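Engineer: below are the sequence and a predicted model for it; my questions follow.
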Amino acid sequence: MLTDGLHDVPRGKVAMVVTHLEMHAPAPTRPQPLPKGITFRQRQPDLAWYRDIFSRVGALDWLWYGRLKMADTDLSAILADPKVAFYTLTRDGRDEAILELDFRQEGQCELAYFGLTSELIGTGAGRFLMNEAIRLAWMQPITRFHVHTCTIDSHLALSFYIRSGFTPYRRQVEIDDDPRLSGLLPEAAAPHVPIIRP
């Protein structure tokens, strides 16, 4: 158990505070039309599509890396699982968002990944996508919809989830190898998180 006060993070590691949030009934949504020129659609992703959209939405700006370090066979199993659903927003023929809903735990849905590329931020597309996430999750027989975010993600993420009707219920500290030092991500990724070399 951690005690109060400061705790050293080993060199070569990243540390983040993870906040877990949940809702136990559909949250009311604020109507948001889909911005002009953008379409919403479901995807049956392959590895190339998924790794591309995952990287463009989160890896370079926010240090998303969990799915990038997975073996192809393990990630392919998730992508092919009928209890995991994938959606995107498309503009000018290019997908610019990820919405991943994971129903593998009975009676629950995890908002596993949610985000937009910089091309759509500020257009209202994020609110539209969250409205769809809430609608689609609660169309299934669930009693809990949950998500987590962390302090190396966008500083807007936590407040957005709370405004969307999720309630924080748990906080954890996570420490992991810095993915930029292993070459998984470029060293220029997520400049708001400094690299501290071993």
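Structural biologist: Right, received. Where do you want to start? Numbers count the residues shown, from 1 in each chain.
Engineer: switch to C-alpha atoms for all contacts and neighbour counts from now on
Structural biologist: Will do.
Engineer: what's the closest non-adjacent residue to the most centrally placed residue in the chain?
Structural biologist: In the chain, the C-alpha nearest the mean C-alpha coordinate belongs to residue 113, at 3.0 Å (C-alpha atoms, centre = their mean). Distance criterion C-alpha to C-alpha, 6 or more residues apart in numbering; nearest residue to residue 113, sequence neighbours excluded, is residue 100 at 5.1 Å.
Engineer: try this one next to it:
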Amino acid sequence: MSQKDPVTIYYLQMTSPEQIRGKPRPEGLEVMEAEVKEFRFNRYLYQLVGEAWQWADRLKLPDADWQRYAEREQLRTWVAYHRGSIAGYYELEQQAGGDVQIAYFGLAPKFIGRGYGGYLLTHALESAWSWGTPKRSGCTPAPWTTRARWTTIAPAVWRFTAPSGSRCAVIDEYSHHA
């Protein structure tokens, strides 16, 4: 993908925790919340997971902006580990009104294709539903919305999010300029 190729962002929506069709935890994979907030860690995770997909929009942010983003009460970060190495991560962001969305989600390059993504997504969905009590206010906004920065991996993501009960709500494209 060149720096001027369009980037597609898929917005997925889940309206009930009963829609989750979870994947089992692969042997040796552990997911832990990073309870002590440290913006440098979030920046590292963003770069580790996003580099292959050209996530670059946040890399130029100064430390103060990263700190404001990552160390606020409305953001929680979970990290997947396999044999002590970071296999992936996700961030949950609580919205006004109690909605929770997946702000970022992905696997580190060496862990793609090992069956970890389905379980990590299951963990993210269950964590999102357990964080507070989402409220429905008509059809919009949805009581629970996921948003992830999936570009070239979108077909693979859709294969395992559709069985998890998510549905595509909006597709947005913009030109990527690193």
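Structural biologist: Cool, got the structure. Everything quoted here is computed from the prediction, not taken from an experiment.
Engineer: so the aligned partner of the residue nearest to residue 113 of the first structure in the second structure, which of the three states?
Structural biologist: Under the alignment (TM-score structural alignment), residue 100 of the first structure pairs with residue 91 in the second structure. With DSSP: H, G, I helix; E, B strand; the rest coil as the basis, residue 91 of the second structure sits in strand.
Engineer: what's the burial count for residue 91 of the second structure?
Structural biologist: By other C-alpha atoms under 10 Å, 24 other residues sit near residue 91 of the second structure.
Engineer: doesn't residue 158 of the second structure fall inside a helix?
Structural biologist: Yes - looking at residue 158 of the second structure with three-state DSSP, it is inside a helix.
Engineer: kindly provide the distance from the counterpart of it in the first structure to residue 167 of the first structure.
Structural biologist: Structural alignment (TM-score structural alignment) places residue 158 of the second structure against residue 158 in the first structure. Relative to residue 167 of the first structure, residue 158 of the first structure is positioned 10 Å away (C-alpha to C-alpha, to the nearest Å).
Engineer: which of those two has more neighbours?
Structural biologist: residue 158 (21 against 17).
Engineer: in the longest helix along the first structure, what's buried?
Structural biologist: In the first structure, taking DSSP state H as the definition, the longest helix is helix 125-138. Across helix 125-138 of the first structure, burial judged by 16 or more other C-alpha atoms under 10 Å covers 125-134, 137-138.
Engineer: quote the end-to-end distance of stretch 149-162 of the first structure.
Structural biologist: 11 Å.
Engineer: next: stretch 152-167 of the second structure.
Structural biologist: Start-to-end, stretch 152-167 of the second structure (C-alpha to C-alpha) is 18 Å.
Engineer: what residues of it count as buried?
Structural biologist: In stretch 152-167 of the second structure, counting by 16+ other C-alpha under 10 Å, buried: 157-158, 160-162, 164-167.
Engineer: of those, which pair is most distant in space?
Structural biologist: By the measure C-alpha to C-alpha, 157 and 165 form the most distant pair in these, at 12.5 Å.
Engineer: sec struct for the residue nearest to the centre of the first structure, please.
Structural biologist: Residue 113 of the first structure ends up strand, using three-state DSSP.
Engineer: residue in the second structure paired with it?
Structural biologist: Match for residue 113 of the first structure (TM-score structural alignment): residue 104.
Engineer: circling back to that earlier point, right, and the match of residue 158 of the second structure touches residue 149 too?
Structural biologist: Yes - contact criterion C-alpha atoms under 8 Å: residue 158 of the first structure and residue 149 qualify, at 6.5 Å.
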